[in-house]
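Novice: got a structure for you, letters missing:
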């Protein structure tokens, strides 16, 4: 009998050797690796009216750094947040409405939409027991993807891609994502971590951020400030243009004409990756390592020396990366990080975690200087949203397995908006080119192979 592990040990080497492409070919054929131009900007592959990410300008084919801006349907997110905070209102539902329909709602429209989402939060009959509890997953993102795909079987009209039907599916998914994530986590916590099982029915009278905290906590309790901070995080993660990996995945899969659940499940798979939605977990691990090895959190020189060790691959995970610093588009600042850390300071004061937050401030300040010194580089580097989002979730006493799923709870709004836009305006299957560089070979009869 063939030993599977021995087979894999042998053939994994063969598979790796036969899938390695000479890097010189990428230069020879001017391949846009990662869909990036030579100056670091993204290759233009589509148009969108949903979100705009502005982090630099191009002058004579050179990137010129500017302060970061993020726009939802042409409106500066900073202005949206400022308006909501001035009114003392939760805003994630309003942002969902804006992204889906392309304009801000009036009071009646907003009230109706909030009520609609609240009434749609409960999962279909039998779904929790059959699709979540009977097959618990150690990773909530995989459980969420499975729950989305399973929703196809509970939909009486799953394959209709008319805008009315896709809009119906989108609103249901936006409403149900927090419930799917909360129940997926509770199943994981109970069956894999051997904790008590808490299945709290969602409440229609609460806003999304409130409802999630209510469902995830054994005692259902949360403060107004905690809910406000989670609501802000959901707003800032709801959309980020059409070029980010998970949203582009939605465009690619949608362009085939497939169903909503298949397209959204693909996006979840993309977001799970540590280079995308899972990045804040890497930040948290790095910061815990810094806290352990830097004895004086107020000593700039000690912090700088340890950051140098990280860059020299002598500390933390030896990747040479300072996680949470730098972004593919933003240069001088990430507007999401700016807004999040400002609100986070309020909760840090209440939670008596100001010393730890100040350490984050120190790393944010010193990391670009250390990078410039070590790499002899003039590249502009700033903290991105992942640098602070993990700390925010820690202050909210949310378990780490929920960090990336919370990202998905927010981003489902942007994904659905982009799916609708692709169906309305794309109308052509996305198929970029790959050039074969393998060369042609003769077929060798089985008896003659060594």
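Specialist: Done, it's in. Just so we're clear, the structure is a prediction, and the values are computed from it rather than from any experiment.
Novice: rest of the way, CA atoms for contacts and neighbours
Specialist: Noted.
Novice: which residues touch the spatially most central residue of the chain?
Specialist: For the chain, the residue nearest the mean C-alpha position is residue 277 (3.2 Å; Cα atoms, centre = their mean). Residues in contact with residue 277 (Cα atoms under 8 Å, 6 or more residues apart in numbering) are 271, 404, 407.
Novice: ranges for the helices of the stretch 151-300 of the chain?
Specialist: 163-191, 208-216, 224-237, 245-254, 260-272, 279-293, 300-311 (DSSP state H, counting those that start in this stretch).
Novice: Can you lay out these as TSV showing mean neighbour count and distance to residue 127?
Specialist: Below are the helices of the stretch 151-300 of the chain laid out as TSV (neighbours: other Cα atoms under 10 Å; distance: least, Cα to Cα, whole Å):
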stretch	mean neighbour count	distance to residue 127
helix 163-191	22	10
helix 208-216	24	17
helix 224-237	21	25
helix 245-254	24	25
helix 260-272	23	15
helix 279-293	18	29
helix 300-311	18	46
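Novice: dropping in the other structure now:
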């Protein structure tokens, strides 16, 4: 295929130039017709397109009709995420599974209800056929695990006798199965890629009943299946914090859009995975990690504030890192003063950095978190505050856990399938209309010209 593309590359380049010329829209027209690009206004506020009870993001209050930024808050089914985390940590329990229950059923589970859910997830993890790993995951492994995950999800359609049944009972069953299987599909996909492309030994560990989702990820990923209690707890915390984030983020909105067409669960989830794969969405923490790698190679003294400040200034002026002018991990479409997920994660990151011997790197992250808003404010015209988002620290966590870059975004998906499932069920239960926003046509009308006259 690469050889075939090489042969036609000049023609493709020429056609691409014509494509760019013909499809480029005058930017002034967006203002003329009051189009909210990205479904956001000039201040970054999202255009209201639906209602949800699954989660709420709060970043401001209204005072005399004015928007006043506040510390960020995140609620899952009305429960403050900070209280959720404090609760399961105080009671020395893993939190992702009860978060799944809360998102799907609108209430915190009793011990019996949580035990039932854990049992269901354990049983569903056993139902991935051996032939599926051999015939699907091991064949033609992709270099991108998100494509591997999407292919696996779409292939599961063929194994489901009720794949097109969109009754709530059946969709709930499908969602729970996908929540259970996402860790296996992701990690096994990586193991196949690592073996066939990088020549590493192939390990396919079976999941262990009774282990949490986070524990099973570490168990099936590592050759010796070993992990510390802190490692499992901080990965569990990361899953909780990534499980859901309102109906307006790109992949969750995709879930609503595709679900509204009446399609099957596997197609809807595959579409959401395609959205999450994008570097502007799920791939952000990889960008943060690579930015810090470049920073550590470029800066001579990691403790020199002026040197770090200059590096950040160079990034904004497109002189450093990828020349895009972005300090990755800083700022959020909704939050301004703070991202509660980043605040929660930071304390545990510090503990893990001590256990893993990454104290110097943690100090650098803390310095950048403090300096970046100052640098951005001095170099950019901004409409709201800028703070570290959850991606700022999550990539650092995964790095300390020894997770490969290839699994960073799939781990996001392992968590977010919980939120997607809740939103898919919400869309189906409320029987909304097919989502079809309007686009204004701005092309000039032209007459058809016969071939010999063109």
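Specialist: Good, I have the coordinates. The structure displayed is predicted, hence computed values, not measured ones.
Novice: What's the residue nearest to the centre of the first structure aligned with over in the second structure?
Specialist: Aligning on TM-score structural alignment places residue 277 of the first structure opposite residue 282 in the second structure.
Novice: Check the gap between its match and residue 250 of the second structure for me.
Specialist: As judged by Cα to Cα, to the nearest Å, residue 282 of the second structure and residue 250 of the second structure stand 10 Å apart.
Novice: Any idea how many residues pack against the counterpart of residue 158 of the second structure in the first structure?
Specialist: In the first structure, the residue matched to residue 158 of the second structure (TM-score structural alignment) is residue 153. Neighbours of residue 153 of the first structure under the rule other Cα atoms under 10 Å: 10.
Novice: again with the one 3 residues further on
Specialist: Neighbour count of residue 156 of the first structure, defined by other Cα under 10 Å: 8.
Novice: Next, the contact list for the match of residue 158 of the second structure, please.
Specialist: Contacts of residue 153 of the first structure (Cα under 8 Å, 6+ apart): none.
Novice: Same check on residue 290 of the first structure?
Specialist: Here residue 290 of the first structure is in contact with residue 306 (Cα under 8 Å, 6+ apart).
Novice: With residue 76 of the second structure instead?
Specialist: Counting by Cα under 8 Å, 6+ apart, residue 76 of the second structure has contacts 54-56, 102-103, 244.
Novice: change it to 10 Å
Specialist: 53-57, 84, 99-100, 102-103, 106-107, 243-246, 419 (Cα atoms under 10 Å, 6 or more residues apart in numbering).
Novice: measure the corresponding residue of the first structure for residue 15 of the second structure to residue 398 of the first structure for me?
Specialist: Under the alignment (TM-score structural alignment), residue 15 of the second structure maps onto residue 11 of the first structure. Distance, residue 11 of the first structure to residue 398 of the first structure, using Cα to Cα: 42 Å.
Novice: which of these two has more neighbours?
Specialist: Shown here are residue 11 of the first structure and residue 398; by other Cα under 10 Å, residue 398 has more neighbours (17 against 12).
Novice: So the more buried one lies in a strand, does it not?
Specialist: No. Residue 398 of the first structure is assigned coil when assessed by DSSP: H, G, I helix; E, B strand; the rest coil, not a strand.
Novice: Alignment lookup: it to the second structure.
Specialist: Checking TM-score structural alignment: residue 398 of the first structure goes with residue 403.
Novice: pretty sure that match contacts residue 397?
Specialist: Yes. In this structure, residue 403 of the second structure is within contact of residue 397 by Cα atoms under 10 Å, at 8.8 Å.
Novice: Which position in the first structure pairs with residue 145 of the second structure?
Specialist: So residue 145 of the second structure corresponds to residue 140, using TM-score structural alignment.
Novice: actually residue 219 of the second structure, sorry about that
Specialist: So residue 219 of the second structure corresponds to residue 214, using TM-score structural alignment.
Novice: That match: what's it in contact with?
Specialist: 182, 200-203, 206, 208, 220-222, 227.
Novice: JSON lines for those, including distance to residue 366 of the first structure?
Specialist: As requested, the contacts of residue 214 of the first structure are exported to JSON lines (distance: Cα to Cα, whole Å):
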{"residue": "182", "distance to residue 366 of the first structure": "37"}
{"residue": "200", "distance to residue 366 of the first structure": "44"}
{"residue": "201", "distance to residue 366 of the first structure": "46"}
{"residue": "202", "distance to residue 366 of the first structure": "43"}
{"residue": "203", "distance to residue 366 of the first structure": "44"}
{"residue": "206", "distance to residue 366 of the first structure": "41"}
{"residue": "208", "distance to residue 366 of the first structure": "36"}
{"residue": "220", "distance to residue 366 of the first structure": "40"}
{"residue": "221", "distance to residue 366 of the first structure": "38"}
{"residue": "222", "distance to residue 366 of the first structure": "35"}
{"residue": "227", "distance to residue 366 of the first structure": "31"}
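Novice: wait, residue 52 of the second structure sits on residue 423?
Specialist: Yes. Using Cα under 10 Å, residue 52 of the second structure is in contact with residue 423, at 8.0 Å.
Novice: Same drill for the two, tell me which one is more crowded.
Specialist: The neighbour comparison of residue 52 of the second structure against residue 423 (other Cα under 10 Å) goes to residue 423, with 26 against 14.
Novice: Superpose on the first structure and give me the mean offset of the helix or strand where that one lies.
Specialist: Assigned by DSSP states H and E, residue 423 of the second structure belongs to helix 408-429. Helix 408-429 of the second structure differs from its equivalent in the first structure by a mean of 0.3 Å after superposition (mean Cα distance after the TM-score superposition for the first structure).
Novice: List the buried residues for that helix?
Specialist: Within helix 408-429 of the second structure, the residues that count as buried by 16 or more other Cα atoms under 10 Å are 408-428.
Novice: what's the matching residue for residue 226 of the first structure over in the second structure?
Specialist: Under TM-score structural alignment, residue 226 of the first structure pairs with residue 231 in the second structure.
Novice: Need the three-state assignment for the alignment partner in the second structure of residue 432 of the first structure.
Specialist: Following TM-score structural alignment, the counterpart assigned to residue 432 of the first structure within the second structure is residue 437. Following three-state DSSP, the label given to residue 437 of the second structure is coil.
Novice: Could I get the contacting residues of the match of residue 15 of the second structure?
Specialist: 5, 17 are the contacts of residue 11 of the first structure under Cα under 10 Å, 6+ apart.
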